[in-house]
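>>> Return atomic coordinates for the entry below.
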Amino acid sequence: MLRTHIFKSRFWKTAATTASAAALSLILTTGYASADAQFRKWVSSFRPVALQNGIAPATFDRAFAGVNAIDPEVLQKARYQPEFTSPVWEYIDNRVNEHSIGTGQAMARKWGKALNAIEKQYGVDKNVLLAIWSMETGYGEMMQRPDVMRDAIRSLATLAYADQRRAKYARTQLISAMKILQTGDIDRGHLSGSWAGAMGHTQFIPTSYQAYAVDFDGNGKRDIWNSVPDALATAANLLRKNGWEPGRTWGYEVVLPASGKFPSGSLSIAEWRRLGLVRANGRPFPSDAEKATLKVMDGRSGPAFLMTKNFFVIKRYNNADKYALGVGLLADRVAGYQGLVQDWNRPFTPISMKEREELQTHLRALGYYDGNIDGKIGSSSRKAIEAFQQRNGLSPDGHPSKEVLSVLRRR
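Got it, this is the predicted structure:
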């Protein structure tokens, strides 16, 4: 969903990209201390560029007060994006589970009045909004975690200075973040975001905030950091403006015929039915005229889906098939619908979210793991499982399997 603004100085683009490459090289060769001194020079050189793009001198000085060093964790996090590196079953298991479903249903009750009003105004399914909220910040839980939420100005300045791939993006977002500060929608102390500068409960990058943020609670501020109604309405506004079709689903789980090849483009449901595709739950499709695209993410024996336009609208939020699928599947479960008919082709026997928390607890007690006990299996958990497997005569695949948990329970 990234929107960018064009800087006025073409020379600055070239110079800043060269500077970011040199900065990363400096970090690798001389360490962060030397880089920080160069970073402060970069901040000074960025000031006139910000002023040329509408930032008041007082706003720039307020934004960068105390920002004297890069954030090394931002550069570390920039190297890993689970939407593109995790197997689909791992990505979905970490995001669509008994905890995210149950919490989503509790949030649906807690924020029911606001959700119904947002759905009525924007035409976007309230369960999809809850799923996005879950995917982005765990229904706001991650907003309280300093290891996740960071100073947005420092994060973006770090990327602008030291990450060559993201330098242009980060400079654009940095200007926009200062414009948000300048409008007074949020104060400097609460201008927080992810490592990439995505902000608030529903994680909007600054340019997208400027394009879509709304004041739904009517207090005069578009506050996606502290107002859940503002954050959810902002997400709904993005989806609506990008073509969300009210009253329609994101897609259907389907069963493929035993053989045959299928086109990669969009066909009508009637055309897909003629090719032998049927809904996995046995129900009829609501409309033969609706257009859909086939997505098979785990081989022919795994779950298959016909994705409608709304799936691709969700991708305007995060341009990854796994993300949009996770939103759709979680939204359906929060709404009370059944899960997948055909499970993923996991190379192990899966365990529940609560059992994965137990697995992490055992690994921590044995000294293999020092991360959060949250049931989410990321790189730290996989490395801990693999180390345990290696030392106990098991195949070191790093999977959170029932077999590994059984051995851990006996330790």
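>>> Going by C-alpha atoms from here, please, whenever you check contacts or count neighbours.
OK.
>>> which residues in the stretch 151-300 of the chain form strands?
All strands of the stretch 151-300 of the chain, identified by DSSP state E, counting those that start in this stretch, fall at 192-193, 251-255, 266-268, 278-279, 291-296.
>>> again, but for the stretch 1-150 of the chain
150-151.
>>> next one: the stretch 301-411 of the chain
Assigned by DSSP E, counting those that start in this stretch, the strands in the stretch 301-411 of the chain fall at 304-307.
>>> Make a markdown table from the strands of the stretch 151-300 of the chain and add mean neighbour count and distance to residue 332 to it.
Shown next, in a markdown table, are these (neighbours: other Cα atoms under 10 Å; distance: least, Cα to Cα, whole Å):
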| stretch | mean neighbour count | distance to residue 332 |
| --- | --- | --- |
| strand 192-193 | 26 | 28 |
| strand 251-255 | 22 | 10 |
| strand 266-268 | 17 | 23 |
| strand 278-279 | 20 | 15 |
| strand 291-296 | 19 | 18 |
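>>> I'd like the ones you listed written out as CSV, with distance to residue 215 added.
Listed next are those as CSV, based on distance: least, Cα to Cα, whole Å:
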stretch, distance to residue 215
strand 192-193, 18
strand 251-255, 31
strand 266-268, 37
strand 278-279, 40
strand 291-296, 34
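>>> gap between the residue nearest the centre of the chain and residue 289?
By Cα atoms, centre = their mean, the mean C-alpha position of the chain lies nearest to residue 136, the distance being 4.9 Å. Note on residue 136: its distance to residue 289, by Cα to Cα, to the nearest Å, is 33 Å.
>>> neighbours of residue 258, just the number please.
8 (other Cα atoms under 10 Å).
>>> compare with the first, here's sequence two:
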Amino acid sequence: MRSTGTSRINRIGAIAIALSLLSPLLVPRSALAQSAGNGLTDLIDSIFSRANQPPQAATGPDGAAPPWSGEDGASGHPLMTAAAIRQAAANFPNCIAAMWPDAARRNITQENYERFTAGLQPDLRIMDLLDSQPEFTKAIWDYLDILVSDARLAKGREILAKYKPQFDATERAYGVDRYIIAAIWGIESNYSTQMGDRSVVQSTATLACVGRRQAYFKDEFLSALEILNRGDLRPEQMRGSWAGAFGPTQFMPTAFKRYAVDADGDGRRDVVDNPADLIASTANNLKKDGWQNGASWGYEVVVPQGFNYMLADRAKAMPLSQWAHLGLKRANNQTFPRPSEKAYLLAPAGTEGPAFLMLQNFRVIMKYNPAEAYALAIGHFADRLRGGPPFVQPWPRQERVLSRAERLELQQLLAQRGFYKGTPDGQIGGLTRDALRGFQVSIGAPADGFATSEVLDRLRGQ
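The predicted structure follows:
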């Protein structure tokens, strides 16, 4: 529930899932900027998290969270050296005190500021999470298998039935598909069962005073205090991911301020324990991001032999009628109901896997979490909740996911050959896929931008 760019760290969970799970599909979430707070707690923070969300550290032998490693962060940022972290931690009380004037300008009372910050200590374990570099990611088909499971679908159908009046009212008020809201709820927190258990105030305070994202998290910290000061939520309700996303659909504090609504008129915007507020607030987020009432998110399509995959680019949207003219057909052989709608082609597993034409509502889901894999999971989960079938075309499950070292090597080799213009970081995003397409064209291969061990071998052999 956030805004594009930095404010989107609110999906920290699901992107964690997207980063730790995916490889070729992850789109940078403006680097920790869109959080995908996947509730599956700290365990799933490691599997699901929005935007370069690193995995959670393992627990200690007694089951407790481990202490900070005491090591420099992997990013190499000067504020992530062990010495800088220790220095900032020692200055933590002064940092908190220095934010009081900003809090006062937000109409937070001094009494509440002192109350909610009393005894705060930095949680330095977060520094390891902020800068961790997962060695392996999962393929998109494994990601979808985890998220769109039979058990989760069954629970989603129960939720839709249990809160039918709230979903009915929300659809009337906001025009947002109930199945999309239910899918977000299910994927972000497994229907409120796994929302994270870190104090939002402590986490955001830590990140506001220590590490490389202080300016961004200062706003999140002060926004968290505004929520408590206003009385929308109690401190014990504001527990979530290590980056501060909370509630069943994982709001960051700034996103809460922007989108949360009091749907039942009780005077509080409770997106944690009040289903009416939760459902309506999530819908309000999607509506304000441009949701089109009555439209789909996209369609699975069959791509013809010899197709020019250079057209599989988010910037190359065309009317569905034009895609049909190029030979693309829906996988279920149905026609496109609105041929004039514009869509772009996504081929997340290259020529060997299913392809999709993505509409405006898919882009809206990506504003919620800027990973294409996450948005695809949400759209597909919603279709399944609606009674739709699994994807028709198989995934290339025989393909091996590249390790981080191999992804770095891939980028370095592409850069040496003049195709890649970015800084090699081991993350396969848009720049890398574009560079890969350029290389594939140069060797006469389908330019699908899919990073495989075979294309890495071709690069090594050039």
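>>> Identify the residue range in the first structure corresponding to the top helix by length along the second structure.
In the second structure, with assignment by DSSP state H, the single longest helix is helix 214-230. Alignment of helix 214-230 of the second structure against the first structure: residues 167-183, by TM-score structural alignment.
>>> The matching stretch vs the second structure, average distance?
The superposed stretch 167-183 of the first structure is, by mean Cα distance after the TM-score superposition for the first structure, a mean 1.1 Å from where its aligned residues fall in the second structure.
>>> ok, back up a step: tell me which residues touch the residue nearest to the centre of the first structure, please.
If you count contacts by Cα atoms under 8 Å, 6 or more residues apart in numbering, residue 136 of the first structure has them with 201, 202, 203.
>>> One more pass at 6 Å, please.
Contact analysis of residue 136 of the first structure by Cα atoms under 6 Å, 6 or more residues apart in numbering lists residue 202.
>>> counterpart of it in the second structure?
So, by TM-score structural alignment, residue 136 of the first structure is matched to residue 188.
>>> Over to residue 406 of the first structure?
Checking with TM-score structural alignment, residue 406 of the first structure has no match.
>>> What's the local residue count around residue 406 of the first structure?
Residue 406 of the first structure: 11 neighbours (other Cα under 10 Å).
>>> Enumerate every residue touching residue 405 of the first structure.
Contacts of residue 405 of the first structure (Cα under 6 Å, 6+ apart): residue 359.
>>> if I look at the residue nearest to the centre of the first structure, how far off is residue 182 of the first structure?
Distance from residue 136 of the first structure to residue 182 of the first structure, by Cα to Cα: 25 Å.
>>> Report the separation between residue 222 of the second structure and residue 271 of the second structure.
Distance from residue 222 of the second structure to residue 271 of the second structure, by Cα to Cα: 18 Å.
>>> Also residue 354 of the second structure?
36 Å.
>>> When those two are compared, which one has more neighbours?
Each of residue 354 of the second structure and residue 271 has its neighbours counted (other Cα under 10 Å); residue 271 has more, 27 against 21.
>>> what's the nearest residue to the aligned partner of the more buried one in the first structure if we skip its chain neighbours?
In the first structure, residue 271 of the second structure lines up with residue 224, judged by TM-score structural alignment. Spatially, and ignoring its direct neighbours in sequence, residue 224 of the first structure is nearest to residue 231 (4.3 Å; Cα to Cα, 6 or more residues apart in numbering).
>>> Count the residues that sit near that neighbour.
Counted with other Cα under 10 Å, residue 231 of the first structure comes out at 29.
>>> Residue 298 of the second structure -> the first structure?
Taking TM-score structural alignment as the criterion, the aligned counterpart of residue 298 of the second structure in the first structure is residue 251.
>>> Same question for residue 162 of the second structure.
Per TM-score structural alignment, residue 162 of the second structure is aligned with residue 110.
>>> now residue 199 of the second structure
Checking TM-score structural alignment: residue 199 of the second structure goes with residue 151.
>>> If I follow the layout properly, its match ends up in contact with residue 192?
Yes. Using Cα atoms under 6 Å, residue 151 of the first structure is in contact with residue 192, at 4.6 Å.
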